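K.L.:
Pasting a predicted model and its sequence here:
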Amino acid sequence: MRRDAMVAESHRKPPDHAHARLSLMTAPLTALTEFQRLEAQGSWRETPQARLREVIVSVGEASLTLMDPKSDQPLSHWSLPAVTRINPGKLPALYTPSSEAPDETVEIDDPLMIEAIERVQRAIASHRASPGRLRGVVTGLAVLVMLGGLIFWLPDALIRHAARIAPPAQARDIGLAVLADLERSAGAVCRRNSGQQVLDWISPDLVGADALVQVVPGPLNGARRLPGDLYVLGGDLLTTTPGPEAAAGHLIAARLAVEDKDVTLDVMRHAGLMAALRLMTLGTLPRDAMQGLGEAMLAEALPRPDLAALPPAFAERGLSTEPYARSIDPTGAAVLPLLEADPIRDGVPPAQLLTDEQWLALQQICAG
């Protein structure tokens, strides 16, 4: 007989101890709450030595109650999640309140009651397992997010740390490694002693006492700042301009365009994580760490500072902004603010950077 027929029949017949007694909910919500109350006759043994006793077994939402059929007084309460069937698949079904101490038992032969107990147990188990699965899923996702964050964040964090903690001497070595790769495309560093002496003499006033300025014969469209307060100047600025003012202006602009730690960080990102780890642990870089960086630099636009920051810096050194501006744009259209804010026009006394002999020696730094 189908379940709905069994339920309907149970409503038509008066309840007794030989058949299950039940009442339906008016608006069922879930499989667990299909029955408000389900009762059936059973045989209860309180201990293995006790005699069987007829009881009414009642299923609640989470408990199994055994009652005296004469007085309706509860004799025992069992927790449904802990109820264990001792003889699966056999009739009458034999249940115990705990698999760990199966002394107390009850026999039930009503199929509807047996099925109800199993359904309630399954529903409770499912309800209790779902939060655990959800926590497992959430925990798994959190771990994946953390691992993903580490994968994407940790390498850059280590590279940043390596760039930040590099002492000046180590930063200079990094800059020299970049310069060595730059020489592949821009030509070997010009090393004529008389010209380098002029650079070493003038560079403290332009870019700082600890700065080192080097010249390469190839055009750089200005000057570039490398790690370790190292500056590289294109030889074209020395051979195509009437005086040292344009070259001096490009060195000042290179200092203002980027901080030493920032350019070190950019270089270390090119070198990569393994180079950063080696730098932090051994203090040296792999020989090929900067390979290709010089060519990439030449292909990029030269970093330029904010034009508004240049006139005050030029004024401190008694320099006109016009030679620098005209070396960028001979027409002056793109650098009009520099021309209009020329400190010399505003009355700043012009400084003589170099003597004619010094300028000639500097122009010949790449000769011979």
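P.N.:
Cool, got the structure.
K.L.:
C-alpha from now on. contacts and neighbour counts both.
P.N.:
Noted.
K.L.:
Pull the contacting residues for R21.
P.N.:
10, 15, 38-40 (Cα atoms under 8 Å, 6 or more residues apart in numbering).
K.L.:
Just the ones of those in strands?
P.N.:
Using DSSP state E, 38-40 are the members of the contacts of R21 that sit in strands.
K.L.:
picking that back up, include neighbour count when you put the contacts of R21 into a markdown table, please.
P.N.:
Below are the contacts of R21 laid out as a markdown table (neighbours: other Cα atoms under 10 Å):
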| residue | neighbour count |
| --- | --- |
| S10 | 16 |
| P15 | 14 |
| L38 | 19 |
| E39 | 25 |
| A40 | 25 |
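K.L.:
Turn the residues you listed into TSV, columns for distance to V216.
P.N.:
Output for these, formatted as TSV (distance: Cα to Cα, whole Å):
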residue	distance to V216
S10	103
P15	107
L38	96
E39	99
A40	101
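K.L.:
Of those, which is the nearest to R164?
P.N.:
Among these, L38 lies closest to R164 (Cα to Cα), at 73.8 Å.
K.L.:
My read is that E46 contacts P102, right?
P.N.:
No - contact criterion Cα atoms under 8 Å: E46 and P102 do not qualify, at 10.2 Å.
K.L.:
Relative to D262, how far out is Q36?
P.N.:
As judged by Cα to Cα, to the nearest Å, Q36 and D262 stand 72 Å apart.
K.L.:
R53: how many residues sit nearby?
P.N.:
12 (other Cα atoms under 10 Å).
K.L.:
ok, structure two:
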Amino acid sequence: MTALSEYERLEAEGIWRPDPEAQRQEVILSLGDATLVIADDRSATALAHWSLPAMIRLNPGARPAIYAPSAEPGEELEIADETMIAAIEKVHAMIEARRPHPGRLRGALIGGGVLLLGAVVLFWLPGALVDHAARIAPQAKRVEIGRKLLTEFTKMTGQPCHSPAGDKALAALAERLPGQQVIEVLPEALDGARLLPGGLAIVGRNTIAGPDTPEVVAGFLIAAQRGAAGERPLHRMLDWLGPAAALRLLTTGDLPDDGIAEYAQELVQHPPERPNNDTLLHAFREAGVSSTPYAYALDPTGESVLGLIEADPFKGQPAPHPVLEDAQWVALQDICSAH
């Protein structure tokens, strides 16, 4: 057998010189399993056995090919037979492929590490920056950002509505709904409710001027609280602005003014997606507010919000505590009368 499965037996002629001073002589070469046998061409007596893995090509690419049994000067073998040359080169290629390559492995590991780091930077770091910035921002900074957003809103909606009795009603509404600290009513351009950082909520005039019950404005605020898969307002804002804005907040404590203005426009034009019915009904039950008035405010026919009506946690019975007293509700409805 030979070192190559495609050859059962492979022989060729060659010219061998046992040492630099010796005369060259013609020989017969036989490719074995791990050696190249060099034999006298007349008597067939073996003259030398060369290890195939140890053989060295002295003139790569040239013809005839010249080989040595090792790096030490001495024996040389000249081969002109193309089949034998190709066989020897194939054996060497197979051996090289099986040999460990520390440098190549190191390069592959380094390359893989760079790719992994790039993937982390590209996919994990942006989200991590947003999460971290939203988590560690102090309450005072959240309030400041919320107020800046409100200022941008007023450029599109007009100044918030105020009256002594109406402001007291808004304070009572904020106290009635857990999680709210300040509620502002905007006179124009805004439908429904939006949550801003710092415990600030804004509602459109349509939530108080048309309905005949405060459960409507409460419902819009509850839906806003549970919107966007439970994300907090600052996190949602930073997620929209991007990791660069989150990094700026972490390093300077500020957000870009143009980004705040653009996000305010986004909130006016695109309200957050309404949560599913199960989430909303659970929130209404926790807040002690009937969901039916809110449902009819969304769709006066009731067809598209039938689930909120039929599964109202307080259907056919009063809520445990009114959202607002009658006098408070009247004051709230009149809060924008001066606008």
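P.N.:
Yep, that arrived. Owing to the predicted nature of the structure, the values given are computational and were not obtained by experimental measurement.
K.L.:
Please enumerate the helices of the stretch 151-300 of the second structure.
P.N.:
Remark: helices assigned in the stretch 151-300 of the second structure by DSSP state H, counting those that start in this stretch are 164-176, 206-209, 215-226, 233-241, 243-252, 257-269, 277-287, 292-298.
K.L.:
Quick check: which of these is nearest to R106 of the second structure?
P.N.:
helix 243-252 (33.1 Å).
K.L.:
against the first structure, where does the closest one fall?
P.N.:
Mapping helix 243-252 of the second structure onto the first structure (TM-score structural alignment) gives residues 273-282.
K.L.:
Compute the number of surrounding residues for the nearest residue to R51 of the first structure once chain neighbours are set aside.
P.N.:
Of all residues beyond its chain neighbours, the one nearest R51 of the first structure is R45 (6.1 Å), with distances taken as Cα to Cα, 6 or more residues apart in numbering. Here the count is done by other Cα under 10 Å, and R45 of the first structure has 18 residues near it.
K.L.:
So what does R45 of the first structure match up with in the second structure?
P.N.:
By TM-score structural alignment, R45 of the first structure lines up with P18.
K.L.:
what's that match in contact with, if anything?
P.N.:
24, 74-76.
K.L.:
Can you state the residues of the second structure onto which stretch 227-237 of the first structure aligns?
P.N.:
Aligning stretch 227-237 of the first structure against the second structure (TM-score structural alignment) gives residues 197-207.
K.L.:
What are the contacting residues of the matching stretch?
P.N.:
Here stretch 197-207 of the second structure has contacts from 139-146, 179-196, 216-217, 220-221, 232-234, 336, using Cα under 8 Å, 6+ apart.
K.L.:
Show me those that map onto strands.
P.N.:
182-186, 193-196.
K.L.:
Among the residues you listed, which one has the most neighbours?
P.N.:
A193 (30 neighbours).
K.L.:
Leaving out the residues flanking it, which one is nearest to L80 of the first structure?
P.N.:
Among residues not flanking L80 of the first structure along the chain, S63 sits closest, at 4.7 Å (Cα to Cα, 6+ apart).
K.L.:
what's the spacing between the counterpart of that neighbour in the second structure and V91 of the second structure?
P.N.:
Under the alignment by TM-score structural alignment, S63 of the first structure pairs with T35 in the second structure. The gap separating T35 of the second structure from V91 of the second structure is 11 Å, by Cα to Cα.
K.L.:
Touching both of these two, which residues are there?
P.N.:
Common neighbours of T35 of the second structure and V91 (criterion: Cα under 8 Å, 6+ apart): L52.
K.L.:
so the match of S63 of the first structure touches A54, yeah?
P.N.:
No - using Cα under 8 Å, T35 of the second structure makes no contact with A54, being 9.3 Å away.
K.L.:
Which of the two has more residues huddled nearby?
P.N.:
T35 (18 against 13).
K.L.:
For that one, give me its contacts.
P.N.:
For T35 of the second structure, the contacting residues are 49-52, by Cα under 8 Å, 6+ apart.
K.L.:
How about S194 of the first structure?
P.N.:
361-362, 365 are the contacts of S194 of the first structure under Cα under 8 Å, 6+ apart.
K.L.:
swap the cut-off to 7 Å and go again
P.N.:
Applying Cα atoms under 7 Å, 6 or more residues apart in numbering to S194 of the first structure gives the contacts A361.
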